[in-house]
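> Just need the structure, nothing else, for what follows:
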Amino acid sequence: MNPNQTCRVILAEDHNLLREGLRELLVRMPGVEVVGEAVDGREAMRLASELLPDLVLLDLSMPRTNGLEALKEIKRVNPRIKVLVLTVSKAEDQVYAVLQAGGDGYVLKDTSSADLFAAIRSVLAGERYLSPAVATVVVGLYLNSKDGQAVRPTYDVLSDREREVLKLVAEGHRSKEIAEFLCISPKTVEKHRANLMVKLNVHNISGLTAYAIEKGLVSA
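Have a look, this model is predicted:
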C-alpha cells in the first residue's frame, strides 16, 4: 500500500452496528477513505461499478444477492478491484468458492483490528490474505485432493439460482414469496428446493436451513 496514495474502500455489510464499527476502524487507518456503504450484495455490485474503489470489504451473508455472487460480478466487471471477504464462516465449501471466484482475501469476523489492517495492506499490495484458521482449511483441502487438484465441495456444484433459493428458504420465506422475489413460478421454486435436498443430502426445510447457517449464508 503506497503511503502517499489514498485507498478508496466500499463496505458491504447488512448489519448496521457491525458496518458502523468497521467504518470507525477504517477511518483510523492512515490512507483509507470509505467512499460507499452497501447493505446487500446487489447494492455492493452497483456501488463497485459506479465508484470504482480500490477495495471492497465484503460480507458473504447478505440479503438479495449474497456476497459470493456479488464477488463474482465485481470481478467480472472490473478484475482490478480487490475484494476482501469478511465472514463468520470457515467452512470448506465457502473458502473454496471464494478463492475460485477470485477473492483476494478471506478474513474471519473474530479477527483483531490489527489483523484486519494487515489483511487490507496485503491485499492492496497484490498478495492473497487468509486468516490463520482459514489457511488451515485451505491446506486441508489440498491434502485431501488428488494430484494437487482441489476437490469440488458440495456448495460449489449448486447453481446460482439454487443458492439464491437456499438462502431465501433458510431466511424463512415461503415458496410464493420466493417466487415473487426472484420473478419465477412457485412450481419452479419447489423444483429448485427438491434439487437442493438431493444435492445436499438433506430431507426437509430444517436441514436446508441448518446447512445454510453452517456455510454462513444466514445468521443463526
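
> only C-alpha atoms for contact and neighbour calcs from this point on.
Noted.

> And T136, which helix or strand is it part of?
Here T136, judged by DSSP states H and E, is contained in helix 132-143.

> Can you name the element that comes right after that helix?
helix 160-170.

> before we move on, the earlier item: name the residues of the helix holding T136 that come out as buried.
Neighbour-count burial for helix 132-143, with 16 or more other CA atoms under 10 Å as criterion, is recorded at V134, V137, V138, L141.

> Which one of these is nearest to L196?
L141 (23.2 Å; CA to CA).

> Would you mind confirming that the closest one makes contact with A91?
No. Counting by CA atoms under 8 Å, L141 stays clear of A91, with 10.8 Å between them.

> would you list every one of the helices in the protein?
In the chain, the segments counted as helices under DSSP state H are 16-27, 41-51, 67-77, 92-100, 113-124, 132-143, 160-170, 175-182, 186-200, 205-214.

> One more, please, to line up against the first structure:
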Amino acid sequence: MTRRSSEIAPLTILMADDHPMFRGGLRQVIESQPDLKIVHETGDGQDALRMALQLKPKLAILDLDMPGKNGLELAAAIERERLPVRVIILTMHREEDLFNEAVDLGVLGYVLKDSAAEDILHCIRAVADGQHYLSPAVSAFLVNRRTRAESLRRAKPGLADLTPAELRILRLIARNKTSKEIADELHLSIRTVDNHRFNICTRLELHGVHSLVKFAFDHKSEL
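Purely as a prediction, here's the structure:
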C-alpha cells in the first residue's frame, strides 16, 4: 500500500456565500487545516445545489441570504434529495424563527459570522461527526425548543405512541407537504401515507385533515 492510499481522505466542504471578501477569509481559515478541503465555493444558491448534487461533499457551509436559492432553501433541497451532506448555516441572523426553521430542516450547525475562527473550525469538526454545534448567542433557542417540546408531550401524550414513520410524516406535514409529496419523498404509496395520517389523527385525538395540518404547523418546532 502506498503512502498516498493509506492517508485519510480530507474532509470535503462546499462553501456558499455571496460576499466574496467573507468567503475569502473563511477559505483561509479552512485551508489552514491540512485535513479540510474546499471542493467548491460560490455566491449563488442554485450553483451550490448543482455542485452539491454532483460532488456530494461531506459538509456544506451556507449563508442564509443568497441569490438563486437561500440557505434554508438549499438545506431543504439537500434533505429532499437525501444527499449525504451535513449542513452548517453561517449567518449574521440571530432570529429564533430562522434558527428553528434551520433545525427543522436537519441543519446541524448554526454559527454566527462574528464567531472566532476557532469556533467555526470546532463547528466543522463537530458537524462532520454528526453532532450539533451552535454559537453561544443562539444556544438558548435550542433550550427553548426542548422546553416547548416537553410541554407539548405532556399535553399530548399520544405523541409518545407514534411510530418513527408516523413522526416523520407528521414533521413533513408540518412543512406543508401534501400526501403525494410525502409519498414521493419517502418512497411510499399515497394510500400508505394516508393510512399513517389516519393513525396519527387517532393517536393524537385530532378530528379531520384540517385539524391535523393545523396541529402540525402550530407545533412544527416542537415535533
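
> care to give me the TM-score?
Superposed pair, TM-score by TM-score structural alignment, normalised by the length of the first structure: 0.63. Supporting alignment: 151 aligned residues with a CA RMSD of 2.2 Å.

> re earlier: can you name the residues in contact with the helix holding T136 of the first structure?
K90, A91, E92, V95, Y96, Y106, V107, L108, G148, Q149, A150, V151 (CA atoms under 8 Å, 6 or more residues apart in numbering).

> Tell me which residue of the second structure lines up with I10 of the first structure.
Structural alignment (TM-score structural alignment) places I10 of the first structure against L14 in the second structure.

> From T91 of the second structure, how far off is that match?
Here L14 of the second structure is placed at a distance of 16 Å from T91 of the second structure (CA to CA, to the nearest Å).

> Next: L112 of the second structure.
Going from L112 of the second structure to T91 of the second structure by CA to CA gives 5 Å.

> same thing with G24 of the second structure?
Using CA to CA, one obtains 15 Å as the distance from G24 of the second structure to T91 of the second structure.

> Neighbour count: those two, which is higher?
T91 (19 against 13; other CA atoms under 10 Å).

> what residues are up against the residue mapped onto the more buried one from the first structure?
Matched to the first structure by TM-score structural alignment, T91 of the second structure sits across from T87. For T87 of the first structure, the contact set (CA under 8 Å, 6+ apart) comprises D59, L60, S61, Y106, V107, L108, K109, G216.

> same check, this time on L11 of the first structure
With CA under 8 Å, 6+ apart, L11 of the first structure has these contacts: R19, R23, V34, G36, E37, A38, V56, L57, L58.

> and with 6 Å instead?
The contact partners of L11 of the first structure, by CA atoms under 6 Å, 6 or more residues apart in numbering, come to E37, L57.

> Spell out for me which residue occupies the centre of the first structure.
Closest to where the C-alpha atoms of the first structure average out (CA atoms, centre = their mean) is L60, at 2.6 Å.

> Could you find the closest non-adjacent residue to that one?
Take L60 of the first structure and drop its neighbours on the chain: the residue closest to it by CA to CA, 6 or more residues apart in numbering is G67, 3.9 Å away.
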